[in-house]
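Novice: When you get a sec, could you give me coordinates for this:
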Amino acid sequence: MPDRPARHTLVWLSAHADWRADVPAHDARLAAWFAGGFPAVVARRAADDPDPRVRLGVPLPPAEGKLRLGLRVSLNDIARQAPPLALGEVAVHAGVPEAWRVPLSTLDALAPARVFGAFAWQVLTGLDYVHARSDVDLLWSVRDARGADVLVRALQDWEARFGLRVDGEFCLPGGAAVNWREIAGGSRQVLVKRVEGAGLELRSALFGRAVGDTHGVSLPGRVGVAS
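Specialist: Purely as a prediction, here's the structure:
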């Protein structure tokens, strides 16, 4: 039996998987999606969710209203799972608009990251997800507060340089995640996401000290965060 996958994990279902759509009217579209060989993505569960099955999502492209189709599946029906695509792989993919090639390569040079959202789904499916107002959604594994502080500054500089928007999460030790813009803010509490739910937690408890105190740290060529 496969391990219970983390949020954002890509999963491919077995040919005879016994899945159930959250909305029965979505059954036909999901059946066509999986027949095309496309994956689903592991979604967050509510902390009090009594259903032991894995919660999955399938985000449809803008041409289909950007609907996110939800479903449940047993662990035994997952044939294969993989982490989100690496940013370096996406940056050079033929399906990525030319105008994004240099910005994405520059982001990849700052710190290792994984891609979810529109850019990932465009590469995975060949469907049109990226449009003129798209941002890029990334995941960074960050080990400590210093790495978080330095990466925040690097991302702010990237946005100012290219006039584009980067969204995403800092993945912390232990499996939690926090949106990088919350880390960049000055609030005492931040929203921390886990596979079993989400809730507000003290900023000072994330890494054992308050994030946002860089003590004059200078930006290196590549931020020291985990791949």
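Novice: can we go C-alpha only for contacts and neighbour counts from here?
Specialist: Will do.
Novice: what about Lys66, how many residues close to it?
Specialist: 13 (other Cα atoms under 10 Å).
Novice: secondary structure class for it?
Specialist: For Lys66, the secondary structure call by DSSP: H, G, I helix; E, B strand; the rest coil comes out as coil.
Novice: okay but it is in contact with Val58, surely?
Specialist: No: when contacts are counted by Cα atoms under 8 Å, Lys66 is not listed as touching Val58 (9.8 Å).
Novice: Once you drop chain neighbours, what's closest to Gln81?
Specialist: Ranked by Cα to Cα, 6 or more residues apart in numbering and with sequence neighbours excluded, the top spatial neighbour of Gln81 is Val11, at 4.3 Å.
Novice: just checking, the one you found touches Ala43?
Specialist: No: counting by Cα under 8 Å, Ala43 is not a contact partner of Val11; they are 11.0 Å apart.
Novice: From Ala177, how far off is Ala47?
Specialist: 15 Å (Cα to Cα, to the nearest Å).
Novice: So for these two, which residue has more residues nearby?
Specialist: A side-by-side neighbour count of Ala47 and Ala177, using other Cα under 10 Å, places Ala177 first with 24 against 12.
Novice: Let me know whether the more buried one touches Phe170 as I believe.
Specialist: Yes: at 5.5 Å, Ala177 counts as touching Phe170 under the criterion of Cα under 8 Å.
Novice: ok now do Gly57, which residues does it touch?
Specialist: Gly57 makes contacts with 40-43, 68-71, as judged by Cα atoms under 8 Å, 6 or more residues apart in numbering.
Novice: Please identify which of those residues is nearest to Ile78.
Specialist: Ala40 (10.2 Å; Cα to Cα).
Novice: run this one through as well so I can compare:
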Amino acid sequence: MLERLRRHDLVFVDPDVWAARLCDYPELRAVDLVVEWADAGRPLVVRRRSADDPDGDLALGLPLPPAYGKRRVAVSLDPAGALSAGHFPTLRAAQVSAPVRWLPSIKALLVLAAEVQIEPLVFGSLAWSILTRLDYVVPTSDLDLLWPLNVGANAAALLDGLARIASTSPMRVDGEIIDGDGRGVQWQELASDRSEVLAKGLLSIALVAPSDFLRLRVAE
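Specialist: Sure thing, here's the model as predicted:
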């Protein structure tokens, strides 16, 4: 499973391996929340690799709650230190933990999801609150969603629906459309009239034509 990890996948790491790895990050060892992260059973998220990440290591990250300055922590880890992998919660499952004022928009998003045959996942503040039981959601938080394209999905209807719902939502509806190769593009870029959009993958980022990106390719 670890060989097929994609950006936005979750990884649970061995607490002993985590503690040993933090020896190389002295600035992180001063943050108790980071030190106890793996021991508390909290996941890290797969991020895009950078030139500083050693070959063969997993490129992982975790966002700290607003009380800790919303800092984004980036680390690399030997795959042997990973215990298991997983995914962010679905919007359907996450709605019970969402702020009440978000619920009408979430209901509309779930109707849209059924119409376009896509099961959206929640990431960002709402997801991390659910996964860690820490306080991430604040009054200015966005609702961040991942929309994985699949055979049968209606991308045009999805973009139209997102724009319509976002225009009246009390919170910002943000997130990415994910293609068959695991690359993500902000849905607002795809809904615009841009000739090129920024596609973010595990290893690189690239400018692509929206029509090419939305032409579903299933990874081998």
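Novice: so which of the contacts of Gly57 of structure 1 comes closest to Leu107 of structure 1?
Specialist: Val41 (23.4 Å).
Novice: Quick check: that closest one touching Ala6?
Specialist: No: Val41 of structure 1 is beyond contact range of Ala6, at 9.6 Å (criterion: Cα under 8 Å).
Novice: Those two: who's more crowded?
Specialist: Each of Val41 of structure 1 and Ala6 has its neighbours counted (other Cα under 10 Å); Val41 has more, 24 against 18.
Novice: Quick one: end-to-end length of stretch 193-201 of structure 1, please.
Specialist: End to end - Cα to Cα - stretch 193-201 of structure 1 spans 10 Å.
Novice: In structure 2, what stretch matches that stretch?
Specialist: Mapped onto structure 2 using TM-score structural alignment, stretch 193-201 of structure 1 covers residues 200-208.
Novice: before we move on, the earlier item: the residue nearest to Gln81 of structure 1: neighbour count?
Specialist: Neighbours of Val11 of structure 1 using other Cα under 10 Å come to 21.
Novice: circling back to that earlier point, what's the closest of the contacts of Gly57 of structure 1 to Thr106 of structure 1?
Specialist: Nearest to Thr106 of structure 1 among the contacts of Gly57 of structure 1, with distances taken as Cα to Cα, is Val41, at 26.5 Å.
Novice: quick one: that closest one and Phe116 of structure 1, what's the gap?
Specialist: Going from Val41 of structure 1 to Phe116 of structure 1 by Cα to Cα gives 9 Å.
Novice: which residues do those two both contact?
Specialist: His8.
Novice: for Val73 of structure 2, helix, strand, or coil?
Specialist: Looking at Val73 of structure 2 with three-state DSSP, the answer is strand.
Novice: Aligned counterpart of it in structure 1, please.
Specialist: Under TM-score structural alignment, Val73 of structure 2 pairs with Leu69 in structure 1.
Novice: cool, Leu103 of structure 2 as well?
Specialist: By TM-score structural alignment, Leu103 of structure 2 lines up with Arg101.
Novice: neighbours around its match, how many?
Specialist: For Arg101 of structure 1, using other Cα under 10 Å, the count is 15.
Novice: how about the nearest residue to it once chain neighbours are set aside, what does it touch?
Specialist: Excluding its sequence neighbours, the residue lying closest to Arg101 of structure 1 (Cα to Cα, 6+ apart) is Ala91, at 5.6 Å. Contact analysis of Ala91 of structure 1 by Cα under 8 Å, 6+ apart lists 100-102, 104-105.
Novice: Next one: Ala91 of structure 1 relative to Ser105 of structure 1, how far apart?
Specialist: 6 Å.
Novice: swap in Thr9 of structure 1?
Specialist: In terms of Cα to Cα, Thr9 of structure 1 sits 23 Å off from Ser105 of structure 1.
Novice: Neighbour count: the two, which is higher?
Specialist: Between Thr9 of structure 1 and Ser105, counted using other Cα under 10 Å, Thr9 has the larger neighbour count: 19 against 16.
Novice: That one matches what in structure 2?
Specialist: Aligned partner of Thr9 of structure 1 by TM-score structural alignment: Asp9.
Novice: hang on, that match packs against Val46?
Specialist: Yes: if you go by Cα under 8 Å, Asp9 of structure 2 and Val46 touch, sitting 5.4 Å apart.
Novice: Gly184 of structure 2: what's its closest spatial neighbour, skipping adjacent residues?
Specialist: Nearest residue to Gly184 of structure 2, sequence neighbours excluded (Cα to Cα, 6+ apart): Ile178, at 4.4 Å.
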